[in-house]
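**Q** Whatever this is, show me its structure:
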Amino acid sequence: MIERAAFFAQKQEVEEYFGFNTDREQLFEPHYNISPGRMIPVLLEGEGKDRYNFTRLQWGTKTVNGHERVAIDKENVQKMLQQDRAVRCVLPLSGFYLWKDADKKGSPFFVRMLNEPVMAIAGLYHQQGDYVLMVTTGSNPLIQPMSEKMPLILNQNYTAKWIDKIQKTDELIAKASNLFLLTDLSVLRVSKKVNNPENNGPKLIQPIPK
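**A** Predicted coordinates for the structure are as follows:
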């Protein structure tokens, strides 16, 4: 289950990785425990000469049953695009947390890129509801022991393709589902302090012994 994310990349790292510039320094404030309902970094298609619009939007929404909805399976993406008039976006993050069990009794795990300063996750922006969802796909063998689903991670090339909306969504998802090797990702057991959404700080991503 994916219910937490982290963003602590430096402004220059994010701008260089995605190829844009912004003077909105406040958007780069680090947060090591982004929970559902909080504001999360988002890249949208830019206007005019601007390649991207970098902003922060609410992550997730409440369902009719009161549950938090923070992700959408890749099989349902096209339906949301057509019926809800959502648009494709990218969530530039430093990583995300996973728990093996729904009640979070076990230790959480922090997943990040090994050799990149930022992780680009495919997302959908629901314009009417003003919130974003992560797009999920089947987990690779590294993530499988912890979760059957994982975010759809994009490389730099597919980040641009995902946002510009020229290529068909189903084609992009099929090609982007296997962009990274197992050795591209790091999975570390971290403190249960991340279970409390009020906790924040770099200590949350420090590895702990098994």
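
**Q** only C-alpha atoms for contact and neighbour calcs from this point on.
**A** Noted.

**Q** How about the contacts made by residue 31?
**A** 6-8, 200-201 (Cα atoms under 8 Å, 6 or more residues apart in numbering).

**Q** From residue 201, how far out is it?
**A** 7 Å (Cα to Cα, to the nearest Å).

**Q** What of residue 114?
**A** On the measure of Cα to Cα, residue 114 and residue 201 end up 20 Å apart.

**Q** now do residue 28
**A** 14 Å.

**Q** which of the two has more neighbours?
**A** residue 28 (17 against 13; other Cα atoms under 10 Å).

**Q** Now that one: closest residue in space that isn't a chain neighbour?
**A** With Cα to Cα, 6 or more residues apart in numbering as the criterion, residue 28 has its nearest non-adjacent residue at 6.0 Å, and that residue is residue 11.

**Q** please give me the structure for this one as well, since I'd like to look at both together:
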Amino acid sequence: MERYVLHAAKTLIEDTFEVSSPSEVLFKHSFNIYPGSPMPIIYNEEQGRSISTGIWGINDSASDEAITEIAKSKLQSDHSELKPCIIPASGFYMWKQSVNDRLPFYVRMLSQEVLGFAGMYKVTESSEGKTNIQFAVITKASNVLLQPLGPTMPLILEPDHYSDWLEGQHQPLLTKFYKDTDLIPDLAVYRVPDLVNDPSENSRALIQAIPKRRDDD
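**A** Below is the predicted model:
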């Protein structure tokens, strides 16, 4: 996954994932999130479920796909530095690959205003002793609806599975979700402006549907 969007209200995110935070900046709307961006993630701590800022990208070298392969093949105990998290999102972008100039599309779920992407996170410490959180999005093979746009999509957790994922029961869930490539959830997919190709652009205009302009859109 290359980019995603989060523009849900603070109260909705807190209610959906059963977390709370006094921070307002943590819930700032962003319509063009790319690797390296600081974004909220949900994870378990000893005192319970928590929400904090993490940086999208682990070690600046391990891709989401690489972390996905680790999660698929190993249990959490085998990679104790990687732990499960949930990434709140409103939707995500995909680019149609079958044309010379890639066409951007926005994907969102009709029945849920805020989604939970399955993820893994890692806590690091800088040379100055500052603690940082890095995260990756778990991806899976695209379902039949999204296959024309790309081979992979983020793994969208069902709300009933949030607790199991955060409590480390991710292996059975991965087995289940990787088998469900033919299932099509209630997704809306539509063409959006080419402005999304510029990471410096960040406005609601990026997720506004535009009409087809040519036969291969």
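
**Q** still on that earlier bit, translate the residue nearest to residue 28 of structure 1 into the numbering of structure 2.
**A** Taking TM-score structural alignment for the superposition, residue 11 of structure 1 sits opposite residue 10 in structure 2.

**Q** Hmm, that match is touching residue 27, no?
**A** Yes. Contact criterion Cα atoms under 8 Å: residue 10 of structure 2 and residue 27 qualify, at 5.7 Å.

**Q** How about the contacts made by residue 184 of structure 1?
**A** Contacts of residue 184 of structure 1 by Cα under 8 Å, 6+ apart are 113-115.

**Q** What residue in structure 2 is paired with it?
**A** Match for residue 184 of structure 1 (TM-score structural alignment): residue 186.

**Q** Could you tell me the end-to-end distance of stretch 85-95 of structure 2?
**A** Using Cα to Cα, first and last residues of stretch 85-95 of structure 2 are 26 Å apart.

**Q** just how off-centre is the longest strand along structure 2 within its chain?
**A** In structure 2, taking DSSP state E as the definition, the longest strand is strand 115-125. On the basis of Cα atoms, centre = their mean, to the nearest Å, strand 115-125 of structure 2 is displaced by 9 Å from the centre of the chain it belongs to.

**Q** Residue 167 of structure 2 - nearest residue in space that isn't next to it in sequence?
**A** residue 44 (7.2 Å).

**Q** For that neighbour, pull up the helix or strand it's in.
**A** Using DSSP states H and E, residue 44 of structure 2 falls within strand 38-45.

**Q** isn't there a strand covering residue 26 of structure 2?
**A** No. Counting by DSSP: H, G, I helix; E, B strand; the rest coil, residue 26 of structure 2 falls outside a strand, being helix.

**Q** now it: how far from residue 20 of structure 2?
**A** Separation of residue 26 of structure 2 from residue 20 of structure 2 (Cα to Cα): 11 Å.

**Q** for residue 131 of structure 2, same thing?
**A** Residue 131 of structure 2 is 21 Å from residue 20 of structure 2, by Cα to Cα.

**Q** Settle it for me: which of these two has more neighbours?
**A** Legend: neighbour count by other Cα under 10 Å for residue 131 of structure 2 and residue 20, higher for residue 20 (15 against 10).

**Q** Quick one: classify that one as helix, strand or coil.
**A** Taking three-state DSSP as the rule, one finds residue 20 of structure 2 in the coil state.

**Q** Tell me who's in contact with it.
**A** Applying Cα under 8 Å, 6+ apart, we find residue 20 of structure 2 in contact with 14, 50-51.

**Q** and what of residue 85 of structure 2?
**A** Applying Cα under 8 Å, 6+ apart, the residues contacting residue 85 of structure 2 are 41-44, 118-121, 135, 165-166.

**Q** if we go to 10 Å?
**A** 41-44, 50-51, 116-122, 135-138, 162, 165-168 (Cα atoms under 10 Å, 6 or more residues apart in numbering).

**Q** Let me know the distance separating the closest residue to residue 47 of structure 1 other than its chain neighbours from residue 23 of structure 1.
**A** Sequence neighbours aside, residue 53 is the residue nearest to residue 47 of structure 1 in space, at 7.6 Å (criterion: Cα to Cα, 6+ apart). Residue 53 of structure 1 is 12 Å from residue 23 of structure 1, where distance means Cα to Cα.

**Q** what about the two, which has more around it?
**A** Shown here are residue 53 of structure 1 and residue 23; by other Cα under 10 Å, residue 53 has more neighbours (16 against 7).

**Q** Which of the contacts of residue 20 of structure 2 are conserved in structure 1?
**A** Here is what carries over to structure 1 from these, by both residues aligned by TM-score structural alignment, their matches' Cα atoms under 8 Å: residue 14.

**Q** and the contacts of residue 20 of structure 2, which of them are in strands?
**A** Filtering the contacts of residue 20 of structure 2 for strands - DSSP E - leaves 50-51.

**Q** Alignment lookup: the residue nearest to residue 47 of structure 1 to structure 2.
**A** Match for residue 53 of structure 1 (TM-score structural alignment): residue 50.
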